[in-house]
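Q: Predicted coordinates and the sequence they were generated for:
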Amino acid sequence: MDNEIESVLNEKMSLISNIPIIQGYYLVIGGGKIGSNFVDYARTNGFPFVLILDINRAAPAAKKAVEIQDKQKLVNILKNPDYRTNGNIYFYNAGLEIVPFILSYGIPEFIIPAVPYHAAAKLVSYYANSQNQNLIKEISIVSDNSDGMKFFEQLESEFPKDIVAGKYPEHGIIMLSYARKGEICPDNCMSPEGYCPNFNRVKLKTITQHVKDLTDTKTGWVFESYQMKQGIGGLKGEDFKIITLDIMGYVKKVCEGRRNETFFIATTCNCHGVVNLFSLR
C-alpha cells in the first residue's frame, strides 16, 4: 500500500473513532416532502435539535426552520451544546458533500436520508476516498463479461424474484421492495415485519434480513433504516459510525494486499431496500 494512502486512511479512521454520538440530535438530509414531514413530527414531539440540509434554499422544510446563513455560524451551533437544546430546528443550504464536515463535530443520534439517491453509500465513498485517490467507486457495468457483471448477477440471483423491484447493472444498483409494479405505499404505513396490510402480502423475511443473509457469502454491509414515524425511516448514528469504520478497515486491508475487490453497500428497512455495488482497486 502507498504510504500516503495508508496515512490518510489511518487519520480518517482515528478521527471517526473519536467523534461522539450526540443524543437528541437529528440530521435530515433533504428538505422536501419527507424532510418537511419530519420537521412537523420533531416539533410535535419536542426533539431537542434538528438540522436540515438541502441544496434548494426554498425547500419546504426550510420554511419551518431557522436558516443558518454562513458556515461559521453552523460551526458555532455544532460546537456549542446550548444551541442543541430546547427544540431548535435549523436549516442549512448545502448538499450531501458537507455531511462529513458536519459529522466531524458530532454524530447525530439519527440520520434521516430524505433524498432521491443512496445517501449512505455516497457518504461512505466520501470517507474512503480522498482528493488525490479514489479507492472505491460505484460500479458502472458496461460489459456482460466483466467481473462486475458476474458479481451483480450472483447477487441478484440470491433474492426472491418477487422482491427485485428494479435492476440497473449499468449503475450497479438493485432495488428491492415488497411493493410490486404499480403499487404505491401509503404515507401512513408503519411497515410491520411479517405482513403487508396494504397489499395483503405475507413477508417471510424483512428486506433487511434478506440482504443481511447475503453477508454470510458475499462481502457487503447493510445500513438498517428504523421507522421513526409512518413513512419516515432513519439510520442510527452509532450504526453509521461502526459500519463506516468497518468498511474503511476493509478498504485498508484490501489496499495492503493490492487486490481488486467487489462489494456492496445497502440501505434497507422491513419493506424496501437499495443495494449499491462498489469496486475497490
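A: All right, it came through fine.
Q: When you work out contacts or count neighbours from here on, use the C-alpha atoms and nothing else.
A: Fine.
Q: those helices in the chain, which residues are they?
A: Here the chain has its helices, by DSSP state H, at 3-17, 33-44, 71-79, 99-103, 119-128, 147-157, 207-214, 237-256.
Q: one more structure, for comparison:
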Amino acid sequence: MDEKELLISCIDRELALLDELPVINGYALVIGGGKVGTRFIQNTSSERFPLVLTIDIDSEAEASGISEVVEDQKKLSSILRQKIEILEKNGHRSQKNGIPLNRNYFYRCDTGIIKYILSHGIPECIVPAVPVHIAAQLISDIMTFPLKYQQDAEIVRTSGPSIPVREFTVSDSDPAKKNFFNNFVSNLPEHIILSQYPEKGIIVLSYTKGDEMCPDHCSGYSGYCPFFERDKPRDTIDYVMELKSFHPGWVFESYQIGAGLGGISGNDVKKNLLDALKYVRNIYSMGNERNIDGNMGHVFFVGTSCKCHGILNLFYLNNTNITDFGSYS
C-alpha cells in the first residue's frame, strides 16, 4: 500500500467513525465561558438543554462559577458517556422522569480538544463564544488524523499520513495567490464586507459598520435593521451560501437560540465534516491531488454566518500546485 492508498484508507476510517456518531438532542457544547457563554447557561432551561458542557482555557472563567468543574480528561470522558447514554434513552424527559442529570459542567482546556469531545457524540447545539472561527478549526482538525481514543480517555497519534491542509495566506510577493484572494472577495457585495485579512485568508462580513456593536437583546432581523436604521437587501447567510455555487466550501449557519445568542446545529456540523472529508477523498482517489478545474489549485472555504454577520476562512491542500491558482470569477 503506497502513501496515497494509505491516506485514502485513513479517510475511509475517519468517515466511518464520523458517520456512526449520533447527534445528541438536548446536549449543548459552549465554547467559551465568558459573558456570552454564561448568558447561554443562564437563559436556557434544563428542559430544553438537559446537558451543557462549557470549555474555556481560563479556569476562573465566569461560567465555572455556575457549573460543576470537571478536573481531568478521564473524568470528562466518563461524564460524557454517562450523560449522553441517559439522553439517548430518555431525551428531554430525563429530568421529568426523575433521572438525576446535573446540567452544567465546566472543563478547562483549549479548543484543540473539541474533536475529542465530539467523538463521544455530537451536541445538538454548539455555541461559539470565543474570538475564534470554530467551524474553520473543526474542518481543519477533522483532517488531522489518524487519531485513536483509548478507554482511559488519552488521545494518541498513530503513525500514518495526514491530509496536508493549510491556511490560505497571501503575501505581497505572491501575485497569483493575491489575485485569487481578490477574485474570491469580488464575489461578495461590498456593503457587507467589514474587513479582510489576506495574510490570514480571512474575510469578515457584517451589516454593522466601524465600531458599531449589536445590542445583546438583538434577535436578528431580515430586510431592515431597526437598531442602525439600515436596509438589508439579503441576509448575510444567503450571500455566503451563494459562494458554494461556484467554489468548494462548507457553510455553518448560526441560528438564533435566544436574544443575542447564536448556535450551530450539530446536524450541520456532522454533515459538513462528512462532506469535507468526502471532497478530499475524491480528490485523491481520482488522482487529482495536483490541481483541479484546469489551473486552479485545491482551495476551499469555510464560513459561519447568521442573518447579519459572517466570517470566511480560505484553506488549501498543501501539495497542490499553489503557484498557479488562476481565476474562477
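A: Looks like it arrived, so ask away. Just so it is clear, the model here is predicted, and its values are computed rather than measured.
Q: could you dump the helices of the first structure to JSON lines with distance to Val274 of the first structure and mean neighbour count?
A: Below are these laid out as JSON lines (distance: least, Cα to Cα, whole Å; neighbours: other Cα atoms under 10 Å):
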{"stretch": "helix 3-17", "distance to Val274 of the first structure": "25", "mean neighbour count": "14"}
{"stretch": "helix 33-44", "distance to Val274 of the first structure": "18", "mean neighbour count": "18"}
{"stretch": "helix 71-79", "distance to Val274 of the first structure": "31", "mean neighbour count": "13"}
{"stretch": "helix 99-103", "distance to Val274 of the first structure": "20", "mean neighbour count": "15"}
{"stretch": "helix 119-128", "distance to Val274 of the first structure": "10", "mean neighbour count": "19"}
{"stretch": "helix 147-157", "distance to Val274 of the first structure": "12", "mean neighbour count": "17"}
{"stretch": "helix 207-214", "distance to Val274 of the first structure": "10", "mean neighbour count": "19"}
{"stretch": "helix 237-256", "distance to Val274 of the first structure": "16", "mean neighbour count": "18"}
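Q: Turn those into CSV, columns for distance to Gly194 of the first structure.
A: Putting the helices of the first structure into CSV (distance: least, Cα to Cα, whole Å) gives the following:
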stretch, distance to Gly194 of the first structure
helix 3-17, 36
helix 33-44, 25
helix 71-79, 40
helix 99-103, 34
helix 119-128, 26
helix 147-157, 22
helix 207-214, 11
helix 237-256, 24
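Q: Select, out of these, the one closest to Cys185 of the first structure.
A: Cys185 of the first structure lies closest, by Cα to Cα, to one member of these: helix 33-44, at 13.9 Å.
Q: tell me what the closest one is packed against?
A: Contacts defined by 3 or more Cα pairs under 8 Å, 6 or more residues apart in numbering; DSSP states H and E place helix 33-44 of the first structure against strand 49-54.
Q: so how far is Ala129 of the second structure from the aligned partner of Glu153 of the first structure in the second structure?
A: The alignment partner of Glu153 of the first structure in the second structure, by TM-score structural alignment, is Asn182. For Asn182 of the second structure, the distance to Ala129 of the second structure equals 29 Å [Cα to Cα, to the nearest Å].
Q: any idea what Glu109 of the first structure aligns with in the second structure?
A: Under the alignment (TM-score structural alignment), Glu109 of the first structure pairs with Glu124 of the second structure.
Q: thought that match was touching Tyr27?
A: Yes - taking contacts as Cα atoms under 8 Å, Glu124 of the second structure lies within contact range of Tyr27: 5.5 Å.
Q: of those two, who's got more company?
A: Tyr27 (26 against 21; other Cα atoms under 10 Å).
Q: these two touch, right, the more buried one and His120?
A: No - look at Tyr27 of the second structure against His120 with Cα under 8 Å: they stay out of range, at 11.6 Å.
Q: Please name the nearest non-neighbouring residue to the match of Glu109 of the first structure.
A: Nearest residue to Glu124 of the second structure, sequence neighbours excluded (Cα to Cα, 6 or more residues apart in numbering): Gly266, at 4.5 Å.
Q: ok, Ile136 of the first structure - contacts?
A: Counting by Cα atoms under 8 Å, 6 or more residues apart in numbering, Ile136 of the first structure makes contact with Ser125, Ala128, Asn129, Phe278, Ser279, Leu280, Arg281.
Q: ok, 6 Å please
A: Contact analysis of Ile136 of the first structure by Cα atoms under 6 Å, 6 or more residues apart in numbering lists Ser279, Leu280.
Q: Of all the helices of the first structure, which one comes closest to Gly166 of the first structure?
A: Among the helices of the first structure, helix 147-157 comes nearest to Gly166 of the first structure, with 10.2 Å by Cα to Cα.
Q: Now that closest one on the second structure. Mean distance?
A: Mean deviation of helix 147-157 of the first structure from its aligned counterpart in the second structure after superposition (mean Cα distance after the TM-score superposition for the first structure): 1.8 Å.
Q: Same check on stretch 207-214 of the first structure?
A: Averaged out, stretch 207-214 of the first structure is 0.7 Å away (mean Cα distance after the TM-score superposition for the first structure).
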